[in-house]
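1. fold the following and give me the result.
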Amino acid sequence: MTKWIPGRMKSLVTFKRKYMNSLVQSSLTNREPLKSDILSTNLSQNVEQLKTIFDRSSDIVYRDFQFGDLQKGIIVFLDGLVNMKLIDDDVIKPLLEYGKNPLSQSILCFEDLENFLRNQVVSAAQLSEGREFQEVIDHVLGGDTALIIDGVGQALFISAKEWESRSVEEPATESVIRGPRDGFTENLRTNTSLIRRRLKTHQLKMEAMKVGRLSKTDLVITYLDGIADESMVAEVRERIGRIDIDAILESGYIEELIEDNPYSIFPQVQYTERPDKVTGNLLEGKVGIIIDNTPFALIVPVTFYGMLMSSEDYYERYLISTALRWIRFTFLLIALLLPSLYIALLTFHQEMVPTTLLFSMAASREAVPFPAIIEALLMEISFEGLREAGVRLPKPVGQAVSIVGALVVGQAAVQAGLVSAPMVIVVAMTGISSFIIPSYSQAISIRMLRFPMMILAGMLGLYGILLGLLIIISHMCRLRSFSIPYLSPMSPMHFGDLKDVLVRMPWSNMMVRPEETAKKNSKRMNNSFRSRRPNGSK
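-> Okay, the predicted model is just below:
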C-alpha cells in the first residue's frame, strides 16, 4: 500500500498538470478578442490593450505622433496590407504639419473631431469610425489604418489598402478563340470592376458579406435588380448567411456549402474565371458570387445544359455555334459510353459487330490474358493517373511527360500483350472526348460515371448500359439548383427556351430571357428590331 500511494499521487499530479496545460492552450486558441470592450479616452490604455490583443504580431505597426504641445495620438496598421506612400502623404504628413499649430481644445467629441480631421487634416478618400476594440481589430486586419487620439474614446479608420496581386490575364482554364482575354484575379475589387466595365447600369447590385470566423473572407453577391428573381437572391443570401466555419480559403468551400445536394456527383454551382461569362449569366437573371483571394466566381442557379455551353457560342455566328454544340454533345456521349459499349459488344453481343471487324479485334486480343472489363479498367485508371500526373508536374515538363508517357506505356502494353490495340484507341478517344466539355467540374463527373457504366456493361451488357443511363437520368431529374430543375428547359419543357439549348438561334430570335430565372423581366430585345432590318432580310 505504501508503494502504491506515491506512484498514484505522481500520476495524479501529472494528469493535473496536463489538464491545466490543455485548459490554458484551449483558452488561448479559443479566446475571442474582447468584443464588448469600448475604447477608452486614455490613449496609453488603448495602446496597451491593442498590444495585448496583437501579442506576438511583428507585422502590426504602431506609429505615434503629437498635435502641438499636448495632444497625442497613434496610428495602427498592418505592414504588407497598406500603401505606405498613402499613409505617409495623406495621414502622417498632414498630422505632423498641423501639429505645428495647437489643436483646439474644444474639439473633444468625436463628431467634431471626425469632421475636423476629414475636412482639414487627413486627405484620404475613405474614412469611417468605431468605438469598440473589435472594430479596430477587424479594420486593421482588413488592411485599414486606425487613428486613435488621446482624450477621444473612438477611432478613425482610414482606407489605404494595398497588397501584392496578380495582374489581369487570360484565364488558363477557359481559353477561347474569339472573345475577351481578361480574367478574374485574387483581388475582390479588381473582379467587381471587371463586371462593372461590362454593365454600366445602376441595376447592377453588389452586396458585400463576410464569411468565416477566423478568415473573415469578403465576398460579393452580384445580380441585376429588376431581372433576377428576388426570392432567388434572398435564398442565395440566406444560404451564405448560414455558413458557420472557421475559414473560407477558396470558392470551393462556398460551392459545397450552398449547393442543394452535396452528395450528387453532378455540380449544381458553376465556377468560372471569365468576367464575360458571369455578365452573360447575370443578364439571364442568375446570381454571381465573387469571393476574395480566388480568381473563380460562382454562378447560381445552373442547369446541365448550361454547363455544356461555352461563352464563345455567343460570339461566333449561330450556325457555327450550333455545329460546335452538336459536336460537344456527341463527344459527351462518347466520353461516357464508348468504353462500356466496347466491353458490352465484345463480352455479350458479338453478333452486333461486323464480321471483318470482329475477326480483327479477336486477332488483336488473342494474346491478351484479361477479359475486356479488366483490360478497360486497367487502361482507364492508367490514363487518369497519367492525366493527373501531367497536371501536378511542373509546367515545362508536365505536358511532355504525360504525352510521352501515354505513348510509351500504351505501345509497351500492346507489345507485351497486356492490352489490345483497339482498347488503346478506345481509351484515347474517350480521353480526348472528355476534354471537349467546357466545364471542368462537369467533365470530372462524366469521367467518374464512366467506371460504374463499365462495370454494369461487363455484368449485364447493353442492358446494364441502359440501366445505368436510366439511373443517371432519373437522378438528374430529381436534382435542383436553387429550386431550378437541373434538366431545365428540357424537363420540365419550356419550348421558348429551346432556342438556346441543343441549337443556338440567331440573336434576333432570342428576344426573351430564360423562363425559369428571369421571371420578373423576360424581355431581352424589342420586337421592333426586325422591322428596322435592311430590305431583303427576313
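
2. alpha carbons only for contacts and neighbour counts from here, please
-> OK.

3. so what's the gap between the helix or strand containing Arg189 and the chain middle?
-> For Arg189, the element it lies in under DSSP states H and E is helix 188-196. How far helix 188-196 lies from its chain's middle: 15 Å, per CA atoms, centre = their mean, to the nearest Å.

4. nearest spatial neighbour of Arg480, chain-adjacent residues omitted?
-> Tyr486 (5.0 Å; CA to CA, 6 or more residues apart in numbering).

5. I'd guessed that neighbour sits against Ile473; true?
-> No: in this structure, Tyr486 is not within contact of Ile473 by CA atoms under 8 Å, at 10.5 Å.

6. more neighbours, the two?
-> With neighbours defined as other CA atoms under 10 Å, Tyr486 and Ile473 compare such that Tyr486 has more, 26 against 12.

7. ok, now which ones touch that one?
-> Counting by CA atoms under 8 Å, 6 or more residues apart in numbering, Tyr486 touches Gln268, Val302, Thr303, Phe304, Met476, Cys477, Arg478, Leu479, Arg480.

8. can you redo the residues you listed as CSV with neighbour count?
-> Listed next are those as CSV, based on neighbours: other CA atoms under 10 Å:
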residue, neighbour count
Gln268, 28
Val302, 24
Thr303, 22
Phe304, 19
Met476, 19
Cys477, 16
Arg478, 10
Leu479, 21
Arg480, 19
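
9. which residues of this protein fall in strands?
-> In the chain, the strands defined using DSSP state E lie at 60-67, 71-78, 127-130, 144-149, 155-159, 204-211, 217-224, 270-272, 287-291, 297-300, 480-481, 484-485.

10. residues in contact with the first one?
-> Okay, so that is strand 60-67. Contact with strand 60-67 is made by 54, 72-79, 95-96, 98-103, as judged by CA under 8 Å, 6+ apart.

11. could you give the angle of it to strand 144-149?
-> With axes from the mean of the first three to the mean of the last three CA atoms, to 10 degrees defining the directions, strand 60-67 sits at 40 degrees from strand 144-149.

12. sequence B follows; please return its structure for comparison with A:
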Amino acid sequence: MKKFFNSSNISTSACIYTQKLPNSEESLPLSKSIADNLNILHSLFSNCTDIVCREFVIDAIKRSSALVFINGLADVKLINENILTSIMNIKEIPSEDLALNHIIEITKKHFFKIANTSEISTIGEVVYALLNGNTIFLLDGDIKALKMTTPGWKEKNVSETNVEKVLRGSNEGFTENICTNISQLRRRIKSYQLKIEEFIVGRQTQTKINITYLQGIVDDSIVKEVRKRIQKIDVDSILESGYIEELIEDTSYTLFPQIQHSERPDRVAAGILEGRVAILIDDTPCALILPATMIQFLQASEDYYERYPTALFIRLIRLIFFGISLLLPGCFVAIISYHKEMIPTPLLIGILGAARGVPFPILIEALIMEITFEAFREAGIRLPAPSNQTVGMVGAIVIGEAAVRAGIVSPITVIIIAITAIASFSIPSYDMGYAIRILRFCMIFLGGFLGLYGIMLGVILILIHLSSLRSFGVNYLSPISPLNLKEFKDIIIRFPWWHMSHRPHYASDSQRQKPYLKPEPPGKNKEDEKRQ
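-> Down below sits the predicted model:
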C-alpha cells in the first residue's frame, strides 16, 4: 500500500475544489486501467496534500485496486477497520461467484461491510463523491467504481436555537448538517408522503440543497415553481440560505421578506403540514419556508403551544407594538411640528418646557436618538454574548442621560425612542424587524416635512406596495387581501384547535381535520336529562 499526491504531510482540512470539471471530464467514463483513472484524479487534485490513495493487490482475485478519500472529510478509522481489514482477511472467492460478469460485483459482495455502497461510472461522480466525504474503490479491469459512505468530519450537536427562543415547546434547533436536519423533520412528520428532492447548486461549492414537502397537501404548481427557480441558479458559491433566498424570491427591490426562514424544526414541520415547501441547505442551520405571507412574520411558535386565550392576548399586544414600532416616532415628530393643538395643554406645556434650550428641531432630535439606538443595537449583536446586553443597556442609559443634560435632546424624545425600541423587539421575525426599522426613518421624514398628512401618505404607499407583492403566486396580504373569512381563525386572533379544521387556501388538501365538536363538561348531559 502507498500514498500519493504528495501526502507525506497530511493536512487536516479538505482541499478547496476551485475548478468546475470541464464538460468533457465531468461526463468522462472511467477507464478499465486503474492507472489512467488515478492519473486523471492526480491532475484534478494537484497540490492537494489531503487527498489519500492506498494502492494494493487483492490476492483473492489477483487484481490491482485502490482506495481514494480526502483526509479530514472521510472517517479514516472506519476505512481501516471496515474496508481494508475485510479486504485483507478474504483469501478465496467461491467459484460460482467468480463466474459473475463484473469483478466489481464480486468485491461488493465479499469484501465490504459498509451498508451504503453504490456503483458509479464517471469521473464527475468520483470527484463529487470524494468532496462529500465518501471513499472510492477503484479496481483494475473494471469500468465502474464503488462509492462508500464514510463521512468523518466533526459536526455540531443538536442544540437550542439562539434566535427563536420559546418558553414552551421544543428546544431543538437545526444544525449545519443537512442529513441531521432531515432526520429531525422525519421524526416529527412520520409519513411516506413527506418527499425530499436533492439539488446541487454552486459551481465551486457544490452545495447540497433539499426541497421538502408533503405530497397530497402541497399544491403541485408551487413545487414545480420551486424546482424551476432552483434549477435556474448558476453561481459560483452558495454559502448560506440567504443566497438562495435572494435568487428565488419574486421581488428583489423591496424591504419586505417574501420567504420565511427558521432554525426550529417544529416551525418548519408546521409549515410543511400547512401545504408549504421547505428548503434545507447544507452547512447552514436556517431553513427556508415558502410561500410566505406578511401575517406569518408576526406569528411565533408559542402562539400554537399556549391556550388560545393566552395566544389571543399575546398576538394583540404584538400587533399593537408592531404599529408603535413603525409609526410612533413619525407621529410624535408630526404632532410636535404641525399639530400641537392635538396635545392636552398641561402635557404640551411640560413638553415645551423640557425642550427649552435644545438647539435642534424635533426632527433632528428624533433622528439623533434613533440612529444612536440603532448603533447600540448593532454593537450588541457584534459584542461577545456575556457582555452585549450589559453594554447595550448601560450605554443607552448613559448616553441618553448625558444627551438630556447636555441639552442635545429633550427627555420626551428619549422616552419616545426608547418605547419604540422596546416595541421593535416584540416582532418575532428579524427580517420583518429590519424592514420596519428602515421604514421608521421614512415615517420620521414624512412626519417632519408633511405632518400627519405625510404619515397617512406613507401608510397608503406601504399598503399599495404590500398589495402588489407575491410569494410564489400567493398574495402577500392574504387572507386579508383578497378577503378570505375562513382563514381569519388564525390571523389576528387564534381560535381553539378544535375550531381550525382547514389549512390555508394555497394548500391542495384544505381539510386539516374532520369537523370536531367541542367536548361538553362531564355531567352536563345527565343534568339535562333530570330536568326533562
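
13. hang on, the earlier thing: which residue in the second structure lines up with the residue nearest to Arg480 of the first structure?
-> Residue pairing (TM-score structural alignment): Tyr486 of the first structure is matched to Tyr476 of the second structure.

14. ditto for Ile343 of the first structure
-> Per TM-score structural alignment, the equivalent position to Ile343 of the first structure in the second structure is Val333.

15. shouldn't its match be in contact with Ala366?
-> Yes: contact between Val333 of the second structure and Ala366 holds when scored by CA under 8 Å: they sit 7.4 Å apart.

16. mutual contacts of these two, please.
-> The contact sets of Val333 of the second structure and Ala366 overlap at Ile444 (CA under 8 Å, 6+ apart).

17. number of nearby residues for Gln203 of the first structure?
-> Gln203 of the first structure, neighbours per other CA under 10 Å, totals 12.

18. tell me the contacts of the aligned residue in the second structure for it?
-> Using TM-score structural alignment as the criterion, the counterpart of Gln203 of the first structure in the second structure is Gln193. By CA under 8 Å, 6+ apart, the contact set of Gln193 of the second structure is Leu214, Gln215, Gly216.

19. quick one: which of these has the most company?
-> Ranked by the number of neighbours (other CA under 10 Å), the contacts of Gln193 of the second structure place Leu214 first, at 22 neighbours.

20. which residues does that residue contact?
-> Contacts of Leu214 of the second structure by CA under 8 Å, 6+ apart are Gln193, Leu194, Lys195, Ile272, Leu273, Gly275, Val277.

21. what do we get in the first structure for it?
-> Counting by TM-score structural alignment, Leu214 of the second structure corresponds to Leu224 in the first structure.

22. any idea how far Leu418 of the first structure is from that match?
-> For Leu224 of the first structure, the distance to Leu418 of the first structure equals 58 Å [CA to CA, to the nearest Å].

23. which of the contacts of Gln193 of the second structure are conserved in the first structure?
-> On the basis of both residues aligned by TM-score structural alignment, their matches' CA atoms under 8 Å, what survives of the contacts of Gln193 of the second structure in the first structure is Leu214, Gln215, Gly216.

24. now distance to Ile427 of the second structure too, for these, in a markdown table please.
-> Shown next, in a markdown table, are these (distance: CA to CA, whole Å):
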| residue | distance to Ile427 of the second structure |
| --- | --- |
| Leu214 | 29 |
| Gln215 | 32 |
| Gly216 | 33 |
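
25. which of those residues sits closest to Leu316 of the second structure?
-> Distances from Leu316 of the second structure to those, taken as CA to CA, are shortest for Leu214 (31.6 Å).

26. before we move on, back to that, what's the mean distance for the helix holding Arg189 of the first structure versus the second structure?
-> Average distance, helix 188-196 of the first structure versus aligned residues of the second structure after superposition (mean CA distance after the TM-score superposition for the first structure): 0.5 Å.

27. packing partners of that helix?
-> helix 275-282, strand 287-291 (3 or more CA pairs under 8 Å, 6 or more residues apart in numbering; DSSP states H and E).

28. what angle separates it from strand 217-224?
-> Between helix 188-196 of the first structure and strand 217-224, the angle formed by their directions is 10 degrees, by the same axes, to 10 degrees.

29. just the angle between helix 188-196 of the first structure and strand 287-291, please?
-> Using the same axes, to 10 degrees: helix 188-196 of the first structure against strand 287-291 is 150 degrees.

30. contacts for helix 188-196 of the first structure next, please.
-> Here helix 188-196 of the first structure makes contact (CA under 8 Å, 6+ apart) with 184-185, 204, 218-219, 275-276, 278-279, 290-293.

31. mind listing the helices for the stretch 251-400 of the second structure?
-> For the stretch 251-400 of the second structure, the helices defined by DSSP state H, counting those that start in this stretch occupy 265-273, 308-338, 345-354, 362-382, 385-405.

32. without its sequence neighbours, what residue ends up closest to Lys523 of the first structure?
-> Val512 (4.5 Å).

33. now swap in Leu479 of the first structure and tell me
-> Excluding the flanking residues, the one nearest Leu479 of the first structure by CA to CA, 6+ apart is Tyr486, at 5.4 Å.

34. and for Ala155 of the first structure?
-> Once flanking residues are discounted, Ala155 of the first structure sits nearest to Ile148: 4.8 Å by CA to CA, 6+ apart.

35. looking at the second structure, name the residue matched to the one you found.
-> Ile148 of the first structure maps onto Leu138 in the second structure, by TM-score structural alignment.

36. can you pull the contacts of its match?
-> Contacts here follow CA under 8 Å, 6+ apart; on that basis Leu138 of the second structure touches Ile34, Ser65, Ala66, Leu67, Lys144, Ala145, Leu146.

37. now do Lys340 of the second structure
-> Contacts of Lys340 of the second structure were listed using CA under 8 Å, 6+ apart, and they are Leu348.
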